[in-house]
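Asker: sequence and predicted model, in that order:
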Amino acid sequence: MFFGGMPGGGFPGMPQKREPADTTKLYETLGIEKSSTAAQIKKAYRKKALRMHPDKGGDPEEFKKLQAAYDVLSDEDKRKTYDKYGLEGLEEGGGPGGGMGDIFDLFGGGRRRNGKRKVEPLVFTVKASLEHLYCGKTVKLAYKRDALVGEPRKCATCGGTGITVQNVQIAPGMVTRAQAQCSQCNGGYRAQMKKERCEVEVRIDKGAADKSKIKLKDKGSEAAGAEQGDVHFVIQQKPHSLYKRHGADLLIRKDIGLVEALTGFKFVVPTLDGRKLSVQAKPGQIIRPEVRSGVPYVMCVDGEGMPKYGNPFDKGRLFVLFHIAFPTDGSLSSQAVAYLKKALPAPLDHPVVGADAEALKKLAEKNESVRELLGHEAEEAFLTRVEGGMDDFGRGAGADGGDATNEDDDDGRRRRGPQVQQCAQQ
């Protein structure tokens, strides 16, 4: 006795039922739920576009996917078609109407319009120096792919369907028919294969981003009964000895002396295209160690960063991160100290030993702590260098930590201080 036929399809020679369409990939690309409103779709796109834009260091191919997903989901009719038919529905127009083959190429998967699947792309890494990414370069590359030998033949086992049907007993006296992928062919066709060496020229455009892809259409592997695949070359940016890159901006670190920070500087930077760039401070400009606590002092030169991808005439900025090298251990002569006191701004509003009474009086009018110190003779204390820096902070206690609450009980046992528990915030 037979029940039902083949799950998910008819018998050989009859139209086969398609697999359920993937209707979530575009939503996942934008990072939203299928129930999202039009406003939520727009907000999600803007947020990810700012972060993934090629000018910000994003992958151009991933940015194209983001744009394509938004183009579909922001259009009410396209969104309905996608929710019902998936990517194939967009390519075929959801029935009547035009197609959208470009978005199908971007996201891949499923079968092509002519019913053939496309072979998975070959992916290779291309290492590129920052100079190559700045100036652009054409490189010759070689790779191996699977190639057909002769014409493919229709498989006699499955009749060219790629599927075989088997009788499966599910209980005594009960048999059903199940379908499985044919083990003798590839998609209904059989063919001899060989490894083939290919050589291509690949153009690395100016401003290309790290991890961006260069795609060569229909240059990949072949397979019987399938469309030829593509080749993807993924750019891997090499580290540079001088420059660090972020999007279209470049960064260098420059060590300068204290005298340069106060009186000005001029130095030459070798550019990525072989020029020599003279960088200098404006007259009287002072370089500080930090803008504020924890924020380093940087300056930039407009138009001396990386060319922007797609518009190489527009360039980013060159940032210079300064590190001020203070004088090494030693001492200054009394004459040098006098010159510095005369040239540099007045001290901050705290008492200065040896200051005249009029100056102290003015300080006292502004600062209460100064008023408390006036009239009392100050003890002299000299700072010494701490070899361990901040690592020595808190190590001035005794061997047991100097805990005043750790005392001996009358019975000689060690008594701990009160235990402090952390409360959860409401």
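Answerer: Structure's in. What do you need? Numbers count the residues shown, from 1 in each chain.

Asker: only C-alpha atoms from now on, for both contacts and neighbour counts.
Answerer: Fine.

Asker: which helix is the longest one in this protein?
Answerer: helix 76-92 (DSSP state H).

Asker: may I see the buried residues of whatever helix or strand comes next after it?
Answerer: Sequence order places helix 101-107 as the next helix or strand after helix 76-92, per DSSP states H and E. Neighbour-count burial for helix 101-107, counted by 16 or more other CA atoms under 10 Å, picks out G101, I103, F104, F107.

Asker: measure the second one to E201 for me?
Answerer: Put plainly, it is I103. 26 Å (CA to CA, to the nearest Å).

Asker: let me have the buried residues of helix 101-107 in TSV, extended by distance to V298.
Answerer: Formatted as TSV, the buried residues of helix 101-107 follow (distance: CA to CA, whole Å):
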residue	distance to V298
G101	48
I103	43
F104	45
F107	42
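
Asker: farthest pair in the residues you listed?
Answerer: Spatially, the most separated pair among the buried residues of helix 101-107 is G101 and F107, at 10.2 Å (CA to CA).

Asker: so K362, which of the three states?
Answerer: Here K362 is recorded as helix under DSSP: H, G, I helix; E, B strand; the rest coil.

Asker: stretch 119-132: end-to-end distance?
Answerer: 31 Å.

Asker: what comes up buried for it?
Answerer: Going by 16+ other CA under 10 Å, stretch 119-132 has these buried residues: V119, E120, P121, L122, V123, V126, A128, L130, E131, H132.

Asker: put this next to the previous one:
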Amino acid sequence: MGVDYYNILKVNRNATEEDLKKSYKRLAMRWHPDKNPDLKKREAEAKFKQISEAYDVLSDPQKRQIYDTYGEEALKDNIPPPPSGVSTHYRYHPRDADDIFAEFFGGSDGIGGGRSRAFGESFSKHFHSDSAGQPHRKIPPVEKNLPTSLEELYSGSKRKMKISRTVIDAYSKPTTVEEILIIDIKPGWKKGTKITFPKKGNQDPGTIAGDLIFLVDEKPHAVYTRDGNDLLVNQKISLLDALTGKTLNLTTLDGRHLTIPVINIVKPGDEMVIENEGMPISKEPGKKGNLRIKFDVKFPSKLTAEQKSDLRRALGRS
């Protein structure tokens, strides 16, 4: 028989006209292309047209009789001799899917088979309004923290997040679904950055699903502190090293090893700046902030008389 129109409309072969209408309305509302922006448009359009074609054939007594007797190919090719009660002048003329939809949900010109004058307005009314004609409200967005390490924010990473949410199914019943969302963390993102997944929040009957928003939150780091696009590191240094010099060894957030010679005399509160070793600047690819090393000079708690004498001599005092 080819295409199974009964299966497409989810009805049995003894379905009444009322059964066909009820099933068509439910399926057409579910599969209309304008209600499925997240699906591939061609897929939704094909499904919608298939549903409309099935209703067109099964709701027309002549078409249904030929289909039941000879099958879909014969119906469309006008091949079979007409069965009892079917006009010999019968020819298959498929109806437009939008015309059928408009007859159910308004917007037709009032003439049988006529095209919709305001199909877009009709669709918007039925898909985005409740039975009283009031626009559907959108559920407020759900915000969730996304704890992120400095290493991830430095190099970028991909996160897989499993979510569970409530949606309204094709039968207008709340149901719980689980999904895996991919979050692509970009190098240089800052605390408070929002990642929005439209309509991935919860949904109540008669509403539009809310958005799901993840807020980037920086985890504390054992060595570095972020200041805008700069990285700060506190370095303790002895008075001797502050006066005579020292070589610092640091491991960057992407695992590189920096060797930093300290040549000049370091005073308490001094800061050394290493350019282009800070955080990536997300809006300026290839550029980074600075690494700022803040020195904490440790003074000895006490000195012997001999040490004091040596210091005076070394520093030029008698």
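Answerer: Looks like it arrived, so ask away. Computed from a predicted model, the values in this text were never measured in an experiment.

Asker: before we move on, back to that, same for the longest helix of structure 1, what does it pack against?
Answerer: Here helix 76-92 of structure 1 touches helix 60-73, helix 101-107, going by 3 or more CA pairs under 8 Å, 6 or more residues apart in numbering; DSSP states H and E.

Asker: which stretch of structure 2 lines up against that helix?
Answerer: Per TM-score structural alignment, helix 76-92 of structure 1 has no counterpart in structure 2.

Asker: could you do stretch 408-419 of structure 1 as well?
Answerer: Going by TM-score structural alignment, stretch 408-419 of structure 1 lines up with nothing in structure 2.

Asker: again with stretch 26-35 of structure 1
Answerer: Stretch 26-35 of structure 1 maps onto no residues of structure 2, going by TM-score structural alignment.

Asker: where do the helices of structure 1 begin and end?
Answerer: Under DSSP H, structure 1 gives helices at 25-30, 38-52, 60-73, 76-92, 101-107, 130-135, 258-263, 334-343, 357-366, 368-373.

Asker: JSON lines for those helices, including distance to L250 of structure 1?
Answerer: Below are the helices of structure 1 laid out as JSON lines (distance: least, CA to CA, whole Å):
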{"stretch": "helix 25-30", "distance to L250 of structure 1": "29"}
{"stretch": "helix 38-52", "distance to L250 of structure 1": "18"}
{"stretch": "helix 60-73", "distance to L250 of structure 1": "19"}
{"stretch": "helix 76-92", "distance to L250 of structure 1": "40"}
{"stretch": "helix 101-107", "distance to L250 of structure 1": "31"}
{"stretch": "helix 130-135", "distance to L250 of structure 1": "10"}
{"stretch": "helix 258-263", "distance to L250 of structure 1": "22"}
{"stretch": "helix 334-343", "distance to L250 of structure 1": "36"}
{"stretch": "helix 357-366", "distance to L250 of structure 1": "46"}
{"stretch": "helix 368-373", "distance to L250 of structure 1": "47"}
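
Asker: and of those helices, who's closest to A191 of structure 1?
Answerer: helix 101-107 (26.0 Å).

Asker: Provide the aligned range in structure 2 for the closest one.
Answerer: Going by TM-score structural alignment: helix 101-107 of structure 1 matches no residues.

Asker: what's in contact with that helix?
Answerer: K64, K65, A68, L87, E88, L90, E91 (CA atoms under 8 Å, 6 or more residues apart in numbering).

Asker: now V370 of structure 1, nearest residue through space, not along the chain?
Answerer: A364 (5.1 Å; CA to CA, 6 or more residues apart in numbering).

Asker: give the aligned equivalent of S238 of structure 2 in structure 1.
Answerer: Match for S238 of structure 2 (TM-score structural alignment): G257.

Asker: go on, F119 of structure 2?
Answerer: Aligned partner of F119 of structure 2 by TM-score structural alignment: none.

Asker: centroid residue for structure 2?
Answerer: F197 (3.2 Å; CA atoms, centre = their mean).

Asker: that one: what's it in contact with?
Answerer: So, once contact is read as CA under 8 Å, 6+ apart, F197 of structure 2 ends up touching D211, L212, I213.

Asker: for the corresponding residue of structure 1 for it, give its distance to E201 of structure 1.
Answerer: Correspondence of F197 of structure 2 to structure 1, assessed by TM-score structural alignment: L216. Applying CA to CA, the value for L216 of structure 1 to E201 of structure 1 is 10 Å.

Asker: next one: L318 of structure 1
Answerer: Taken as CA to CA, the span from L318 of structure 1 to E201 of structure 1 is 32 Å.

Asker: so the two - more neighbours on which side?
Answerer: Between L318 of structure 1 and E201, counting by other CA atoms under 10 Å, L318 is the more crowded of the two (22 against 10).

Asker: and that one, what does it touch?
Answerer: D249, L250, L251, I252, C300, V301, D302, G303, E304, G305.

Asker: and what of L321 of structure 1?
Answerer: Contacts of L321 of structure 1 by CA under 8 Å, 6+ apart are L251, I252, R253, K254, P296, Y297, V298, M299.

Asker: and it? What does it align with in structure 2?
Answerer: So, by TM-score structural alignment, L321 of structure 1 is matched to K294.

Asker: next: C135 of structure 1.
Answerer: Using TM-score structural alignment, C135 of structure 1 lines up with S155 in structure 2.

Asker: can you count the residues close to that match?
Answerer: 15.

Asker: from F214 of structure 2, how far out is it?
Answerer: 19 Å.
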